[in-house]
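Undergrad: Kindly return the folded structure for what I paste below:
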Amino acid sequence: MRAAPASAARLLNTHVLRGTDRMIREQRFINDDWTFAYGEHPGAEGEPPSPDWYDVGLPHSFDLPDFREQRFYVGHGCYRRAVEVPPEWLGKWIALEFLGVFQIAEVYVNGRFVARHEGGYTPFTVDLSHVVNAGANDVFVRVDNIWNPRLAPRAGDFSFNGGIYRDVSLIVADKVRIDWYGIGVTTPQVDRERAEVNATVAIVNDEPHAVEVRVAGVIGDTSRPVARLEPVRRTVPAGATIEVELEGQIIQPRLWHPDHPHRYRLTASVTVDGQVRDTQATAFGARWYEFTADRGFFLNGERLDLHGANVHQNRGGWGDAGTRASIRRDVAMIKELGMNLIRGSHYPHHPYFAEECDRQGLLFWSELHFWGIGGEDVEGYWFASAYPIDEADEPEFEESLRRALREMIRTHRNHPSIITWSIGNEAFFSDDRVIGKAKALTTELVDLSHELDPTRPAAVGGAQRKGFDVLGDIAGYNGDGAELYLDPGIPSVVSEYHGVQGQGAGEYEVVWEHGVEVDYPWRSGKILWCAFHYKTIADGAGLQGLADYWRMPKRAYYWYREKLRGLAPPAFAEPGTAVALRLTSDAEMIPTDGTGDARLLVELVDEHGVRVVDDRAVRLTVVEGEGVFPSGRSITLSPENHSLRDGAGAMELRAYVPGTQRIRATADGLGAAELVLMAVGPRNEPRVRRLPPPAPSVTEPPTGQGEASLAAYRPVAVSSAEPLHGGGNATVTGSGAFWRAAGRDPGEWLAADLEFPYEISRVEVVFAEPPAHQWTVETSVDGRAFELLHRGEPETKARSASLQFPARTARRVRLSFPEKPIDVEEIRVY
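TA: Now for the predicted structure:
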């Protein structure tokens, strides 16, 4: 058992800045002491709190515990908490900061409506100054995660659980202050001798009269100042916000790099009549970089081959509602592999995620959620066209993405790890009728990102179809895009390539597809799909992680570590009979402010203390203290729900009340194992706590209603292809282009990857000319073992065939040519 890194600031649950004689600014987490109830509860915001509601802590998701079930609750949930306001706060700016609510939040204070925020992945603040009283104030938040045709994302390979699933803080500051995330730092000129530093500081004046302010800044390096920014004086009109520019330089800067991720700290202050009214600080790094079309990626003047992984935010047990400690562990696992890049797939992540990339030394691809999934293309659920098909939905949808891009850049702009703002992923999965509008919106968002942040390029992720790759500064090619776009003449990366699949430990060696093993000098790098298993609406998908949903590494994880770092794999567990349990934790202390947890690891071991593969379920129970698992005071890990594998399972424990936490692990036929941890934080008033039950009935997604081919614009694998006649031609609807094998020998083939398992009942094949040779159609669930579906004979007249058959599950549909290959214009699957 070892202690996780924890600073005093994390444990104290508050951050207070004081001047010589008064409090300047205070920010504290208020993740504890919330109550929650499923449903909309109309009018409840104006009624006294109900004793029947359940006690929860934040971050929280509607669907707890989360064992990666495909279905999830879609509807409303309501949160409530009392917020104490001391009399001396009245007259100041008082606000709530929400770092993420999926996906619509309505906020009431003391029964009065104060704000509505739409968008599930970006932070926002709610001004309470005009509605709070001294003493206890009732905060009520109504949340819904109902699919909305006018709100991005309209589609995506993910789960869309509702809830206040990121941190909430209370902020108190002066009426004359630095705005929320109001400091922007750039380093427009950097070399090894000098770094220019430009800071933009937004000053708010809520006073009823104009004020003259003096704005100054100091750059610090660890414990010492290294530069001062020349103070600037400005007059701020009443009720206005202005931006003040500060300039300075760092001599012989320590450059930020994944191998030495050094950061500086800029502290800005605003003074009126000699009195400091506010101060804020932000971390930043000095570095320069470039994506090139012919030589790859350069950081600080040196070529760096980017090799990374895509990361979704949800996790075993807690779903989307991860703590900062869990984020810290996720980033550390990617760093441990020897990778140097994370793609935040496919939405803005928690601001702390980028902070950890800064600190640990990983480059970060920050992405917007203009997102498509393809397939049936059904309105009413997240299988829809990425861009709206109803013209009436277009204005609000487009504005939701503009708003989210502004919020993402505002809250993430100072992170040195971030090297691009990506506009989305596979937005080409839009209905063909609106594809022009989807491309126009992509171009507009690229331009907006340049306007908001001229220092970073804009990427378009998943741009391997319909001409999206040329709309940004960097093209991200997913899947077969790696071989369809060789030396495309623009800066590019492989933004997704698939390596592993399955729930179990899997094979050790990874077999790459589409030629990604070749490191071309013009390609900036490649990004694995994906680091961790994730929950998704796509049945059978989400199982391509190097680690499972509970962050237990699969064998492929260690293959990557050996390949990239030269470290030999550990000894893998062998089948055996356990005689004992071993229970350990990555932390000895848990902060009670909702930012931390303890990751418990339970192992079934033999008489030598060696883990063995034993299929007994293990139950974890809090026998002392008020620690909670996502299911309450106990949780069962088992092979049946895939939370226990190869004789081990992991689960995160939280605590919102300080004190000793004693956890016991039990399994049939084995003695119990115990562990004692300490929850640390302010003492709350004791009370009986009611923990919520599992989520109510889930909403079934509409299926079997779409008219689109499941293979349309999907990746295609081929045995070979002539130039200009790649396999991708065969899944483009109505183009007239076709696939042609490079050779004319028997055994050539083409396979359409549906990307997710579907129940299919019809396949249509269109050849470039009537087939003169035998051909076969086969299907596969896993992409490896294929089952014959149809054997086609030579045809003298027809060049197309439509096959109807009893429904079968398939992920890949393959055309094979046992005699001689035939050119294929299109393959469609329904």
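Undergrad: contacts, neighbours, all on C-alpha from now
TA: Will do.
Undergrad: Helices along the protein, start to end?
TA: Ranges of helices in the chain, per DSSP state H, are 8-12, 324-337, 351-360, 394-412, 435-452, 481-484, 555-565.
Undergrad: out of those, nearest to residue 471?
TA: Minimum separation from residue 471 across the helices of the chain (C-alpha to C-alpha) falls at helix 435-452, 5.7 Å.
Undergrad: for the closest one, packing partners?
TA: Judged by 3 or more C-alpha pairs under 8 Å, 6 or more residues apart in numbering; DSSP states H and E, the packing partners of helix 435-452 are helix 394-412, strand 418-425, strand 458-461.
Undergrad: One more, so I can put them side by side:
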Amino acid sequence: MRAFRLLTAVLALTVLCAAAASARTKTSLNTGWKFHKGDPATASENNFSDTSWTTVNIPHTWNVNDPFDDEPGYYRGPGWYRRELIVDRTLVGKHLFLYFEGASQVADVYVNGQKAGSHIGGYSAFSFDITSLTKPGRNLIAVRVDNSFNEDIPPLTADFNFYGGIYRDVWLIATDKTHLSITDRASSGVTISTPYIQRGEGIVAIDGIVNADPSTPDITVLTSIFDASKRWVDTSTSRIGDDGRFVLNMGVRKPRLWSPDSPYLYSVKISVRSGSKIIDEIEQPLGFRWYNFDGEKGFSLNGKPLKLHGVNRHQDHAGLGNTVPDRLHVRDMEIIKDAGFNFVRLAHYPQDPSVLEACDRLGLLVWEETPIVNYITKSDAFADNSANMVRDMIRQHRNHPSVILWGYMNEIYLRVPKGRDDLYPATVELARRLNSIAKEEDPSRLTTIAFHGNDIYNKTGLGDIPDVIGWNLYQGWYSATVEDFGKFLDDQHKRFPKRPLIVSEYGANGDRRLHSTQPRRFDSTTEYQRYYHESYMAQMEARPYLSGSALWNEFDFGAELRGETIPHLNQKGMYTFDRKPKDIHFFYKAKLSKQGVLHIAVGDQLKRVGVPSAKETVDVYSNMSSVELFQNGKSLGKKTVDGGRKASWDVTWRSGANVLAARASNRRTPITDTALVTFAPVTAASNEIAINVGSNASFIDSDGRVWIADQPYSKGSWGYIGEKATRIYSQPPDRNILRTDSDPLFQTMVEGLTEYRFDVPDGEYEIELLFAETKNERAGMRVFDVLIGERIYLGSFDPVAMVGRDRPFRKMIRAESKGGLSIKFGSKIGEPILNGILVRRISRR
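TA: Predicted coordinates:
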């Protein structure tokens, strides 16, 4: 037997090495496209002139900028792409396919003026056989892409941008006339699974389709398995049936298992032969693992308990929109893995092939889902498109061992239109259909849906359909308090103890420009973000029945409809949109990583102002047992790191540079982290005082100026005065202030003040008053005077009449201080407001 296997190995390797020129080729078509935003009537025809069009490369989107400007909405409509294709002598006689990895969201493809095909859905690949449409020499490819709203195409609405364009790679695939299927929903044409892994043996089940030309003689399929070092493991030869299918089982003795800690990958090479000649060949990943979800015990992998610690990830990037090159997709996955996470939810759609390949290689377990979000349309077309998206996703990605869950809906009751209660049973019916399709396409994996925190999913029966329930929970951000998070989970588990549960989303905003020693819900300070995540992590760790979690989100991402402190961004990321880490990232790294972690959590606020000798808490995240902190070379003491992977010190800031150094030991190897914090004391005698009026948070503007948190007036200092004076946050709290990048200065206010007083020294001052109406819709609802002494600087001031709602207005005033500065506010209609104030001394007396 051993001699036979060695002979088989030698023959297999000899045949595989002979593949060379006759196997398929894959050529990038990413360069040299002409693009036009619009819909010219004859753009598909060869004689159409595109000389005035813009030259672009793929990936491309027409929505890089417009979702992030202050104009409501962004372009959603058609755009055209055209490119020349040369069919040279090496391609003549080959079968030719156009392969698109993604175009959003409807694509119509033409070759030499004839339609090659159409595809619906912005997040899955598609391919067309163009052999009969091409000729030797010059050919013309034209593609119409349309990202318009369509009630029959999910997603209908969502908290992310629907970027339009050909935003993933485009390929020309050339094959022999007999080849593995490329048009089976743009899949590999081969399904690989591991139905049996026990007693030292792993069975590999392989099922594929060959498009066989009748003129091709003696067709066989040679299937070979190789280990991670590309050493041969096993080979089998198959004949195809009349329908082109081939089915076989192969075995691997003592297979190495795939897991997050050891993501061991085999590969399967499938070669189609005519006689002894290889005429087509592909390679697919293979990983041996098995897993289970249990309502009481949680998740297990390869027979061992494993808590899923994960993140959600959207596919866009600052300055790129969704046109992210493969290297940045891979880098995102590397960042996630490096932090110690073992799980990623690809929200809310199938993602680039490079993402799945990276997850296989790095050891990241994957929940992948289709973009059916917020609500459905009750139509056959919507249901059919949803079904096609599930089939596309599974066939294209089912060979990746990293994938463990297929999802097909997210928060599907969140935006059900008022008066459309008929959509609830229709959604349940659609979910049953999609769940059945997922099981039909891939019986080896489990299904899931993510719910938002509402019991309606249980009441309608939707919670009884998928194998695993995901809950998107934001107690302490969108509602209630952080302590209500654990209570919700316990209630669900008590009522449905057999349901496996994942916390599929949780998060809070973190704007690195905003900071507070008294953080509060909705303030977007990184301090509240850290408090929120520390609390949630502790509550999840205390609940062993939880299978795992996926925080929202690893990276900030584009969301045009959002206002918030940075409009058009969802800022719940551990990283900024341009991939800079926030301090909260290091909390998770300290909790999850096996590397030595030591991080002084001041990176989000390296520039500070405050009262002289201000004392503030400095936290250090670490997975060491103890840490010593130094300030300007002086030890502040050694502290034990708690179960939350944190140690804290009260630090008195010195004026100027504060060099912080943390030191710890990892198995006798010293680890250090340093940070430079600059501190400027501010008193009533300072040359400049900037106040973020109405806010609990300081704000760092684009000039580096720190606007400090507001306060009621106290003698010898500054602050607002008035019996009715009330701090007001914008209504709603995500109000976009137009024509400014300093939105936080205008999103909070003091309403009902009668005076704002500064006990500054005598002298001449420049005063800048900041206003924005975020509460009243119409002019005439708020009118007031602004005075210093007896002089009226703003008379009968109506912010809406002056500049409109949600728009900034700045008023510069020069005034003298005689025993202090007092800016007074006199009400005429409604209550006066003030959003910000900057006082700058020009001269002393």
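Undergrad: Report the TM-score for the pair.
TA: Overlay of the two chains. TM-score (TM-score structural alignment, normalised by the length of the first structure): 0.64; 574 aligned residues with a C-alpha RMSD of 3.5 Å.
Undergrad: can the helices of the first structure go into CSV with extra columns for distance to residue 190 of the first structure?
TA: Converted to CSV, these look like this (distance: least, C-alpha to C-alpha, whole Å):
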stretch, distance to residue 190 of the first structure
helix 8-12, 32
helix 324-337, 26
helix 351-360, 18
helix 394-412, 20
helix 435-452, 20
helix 481-484, 33
helix 555-565, 30
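Undergrad: which one of those lies closest to residue 67 of the first structure?
TA: Residue 67 of the first structure lies closest, by C-alpha to C-alpha, to one member of those: helix 324-337, at 16.8 Å.
Undergrad: Show residues contacting the closest one.
TA: The set of residues external to helix 324-337 of the first structure that reach it, using C-alpha atoms under 8 Å, 6 or more residues apart in numbering, is 308-309, 340, 342, 352-353, 356-357, 360-362, 531, 551, 557-558, 560-561, 564-565, 595-597.
Undergrad: which bit of the second structure covers it?
TA: Using TM-score structural alignment, helix 324-337 of the first structure corresponds to residues 326-339 of the second structure.
Undergrad: quick revisit: please check the contacts of helix 324-337 of the first structure and keep the buried ones.
TA: The neighbour-count criterion (16 or more other C-alpha atoms under 10 Å) marks 308-309, 340, 342, 352-353, 356-357, 360-362, 531, 551, 557-558, 560-561, 595-597 among the contacts of helix 324-337 of the first structure as buried.
Undergrad: Alignment lookup: residue 217 of the first structure to the second structure.
TA: Checking TM-score structural alignment: residue 217 of the first structure goes with residue 223.
Undergrad: Check residue 143 of the first structure too.
TA: Applying TM-score structural alignment, one finds that residue 143 of the first structure aligns to residue 145 in the second structure.
Undergrad: so how far is residue 493 of the second structure from the closest residue to that match other than its chain neighbours?
TA: Leaving aside its chain neighbours, residue 145 of the second structure sits nearest to residue 107 (4.5 Å; criterion: C-alpha to C-alpha, 6 or more residues apart in numbering). To residue 493 of the second structure, residue 107 of the second structure is 44 Å away according to C-alpha to C-alpha, to the nearest Å.
Undergrad: How about residue 15 of the second structure?
TA: According to C-alpha to C-alpha, residue 15 of the second structure stands 57 Å off from residue 493 of the second structure.
Undergrad: Same check on residue 140 of the second structure?
TA: In terms of C-alpha to C-alpha, residue 140 of the second structure sits 59 Å off from residue 493 of the second structure.
Undergrad: Please report how far the residue nearest to residue 145 of the second structure lies from residue 29 of the second structure.
TA: Noted for residue 107 of the second structure: a distance of 16 Å to residue 29 of the second structure, by C-alpha to C-alpha.
Undergrad: do residue 661 of the second structure as well
TA: Plainly put, residue 661 of the second structure is 51 Å away from residue 29 of the second structure if you go by C-alpha to C-alpha.
Undergrad: and residue 135 of the second structure, what pairs with it in the first structure?
TA: Match for residue 135 of the second structure (TM-score structural alignment): residue 133.
Undergrad: ditto for residue 311 of the second structure
TA: Aligned partner of residue 311 of the second structure by TM-score structural alignment: residue 309.
Undergrad: Pull the contacting residues for that match.
TA: Residue 309 of the first structure sits next to 334, 339, 341-343, 527-531 when contact means C-alpha under 8 Å, 6+ apart.
Undergrad: do the same with residue 263 of the first structure
TA: 221, 256, 283-286, 358-359 are the contacts of residue 263 of the first structure under C-alpha under 8 Å, 6+ apart.
Undergrad: repeat for residue 185 of the first structure
TA: Counting by C-alpha under 8 Å, 6+ apart, residue 185 of the first structure makes contact with 197-200, 284, 413-414.
Undergrad: Now compare those and name the two farthest from each other.
TA: With distances taken as C-alpha to C-alpha, the most widely separated pair in those is 197 and 413, at 14.2 Å.
Undergrad: looking at it, residue 291 of the second structure is touching residue 300, isn't it?
TA: Yes - judged on C-alpha atoms under 8 Å, residue 291 of the second structure makes contact with residue 300 at a distance of 5.5 Å.
Undergrad: Which residue comes closest to the most centrally placed residue in the second structure once chain neighbours are left out?
TA: The centroid of the second structure falls nearest to residue 314 when counting by C-alpha atoms, centre = their mean (2.5 Å). Leaving aside its sequence neighbours, residue 314 of the second structure sits nearest to residue 347 (C-alpha to C-alpha, 6+ apart; 5.7 Å).
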